[in-house]
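Undergrad: The sequence and its predicted three-dimensional model are supplied below.
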Amino acid sequence: MAELRKARGLSQEVLGFEAGLDRTYISLLERGQKSPTLDTVFTLCGALDIPFSQLAIMTQAKLEEVHE
């Protein structure tokens, strides 16, 4: 998620504001210390202006990369 946020030139604070979430929660998500609900994932997709399917594909690719 941090890569997407940075690619769009957003700070954690701005993304949090756009998604209605606290900046510290965004930070915890990006560091893998919290797991978002599905509702939160959809909210973040809206704030990042990407379809859920794109996020799912990117996440799957990252997981495959880690498990190689």
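TA: Received it, and whenever you're ready, just let me know what you need. Residues are numbered from 1 along each chain as shown.
Undergrad: For the rest of this, base every contact and every neighbour count on C-alpha atoms.
TA: OK.
Undergrad: I'd like to know how many residues surround residue 18.
TA: Burial measure for residue 18: 15 neighbouring residues, criterion other CA atoms under 10 Å.
Undergrad: I figured residue 2 hits residue 30, correct?
TA: Yes: counting by CA atoms under 8 Å, residue 2 touches residue 30, with 5.8 Å between them.
Undergrad: try it against this one:
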Amino acid sequence: MREEKGFSQQALADTADIAKLTILRIENGKNAPTLDMLFAICDALEISFQELMNFDSNRE
């Protein structure tokens, strides 16, 4: 979703106030985000928590 919204990892990190390395590690499955991080990412991407958790590969 980050890429679909046109965010670089750095831009998302800056907007969500999360370290870029943490974003990278979350995306690579190396770190599990906290709920606070997930909600910050949702706010940064301007999406709902439900949208973030939609694992349907046919996303629109």
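TA: Alright, I've got the coordinates. Everything quoted here is computed from the prediction, not taken from an experiment.
Undergrad: from the chain's centre, how far out does the longest helix that structure 1 contains sit?
TA: Looking across structure 1 with DSSP state H, the single longest helix is helix 52-66. Centroid separation between helix 52-66 of structure 1 and its chain, computed with CA atoms, centre = their mean, to the nearest Å, is 12 Å.
Undergrad: and what of stretch 48-68 of structure 1?
TA: Distance, centroid of stretch 48-68 of structure 1 to centroid of chain: 10 Å (CA atoms, centre = their mean).
Undergrad: Which residues lie in contact with the residue nearest to the spatial centre of structure 2 in this structure?
TA: Residue closest to the average C-alpha location in structure 2 (CA atoms, centre = their mean): residue 41, at 4.4 Å. Residue 41 of structure 2 makes contact with 12, 16, according to CA atoms under 8 Å, 6 or more residues apart in numbering.
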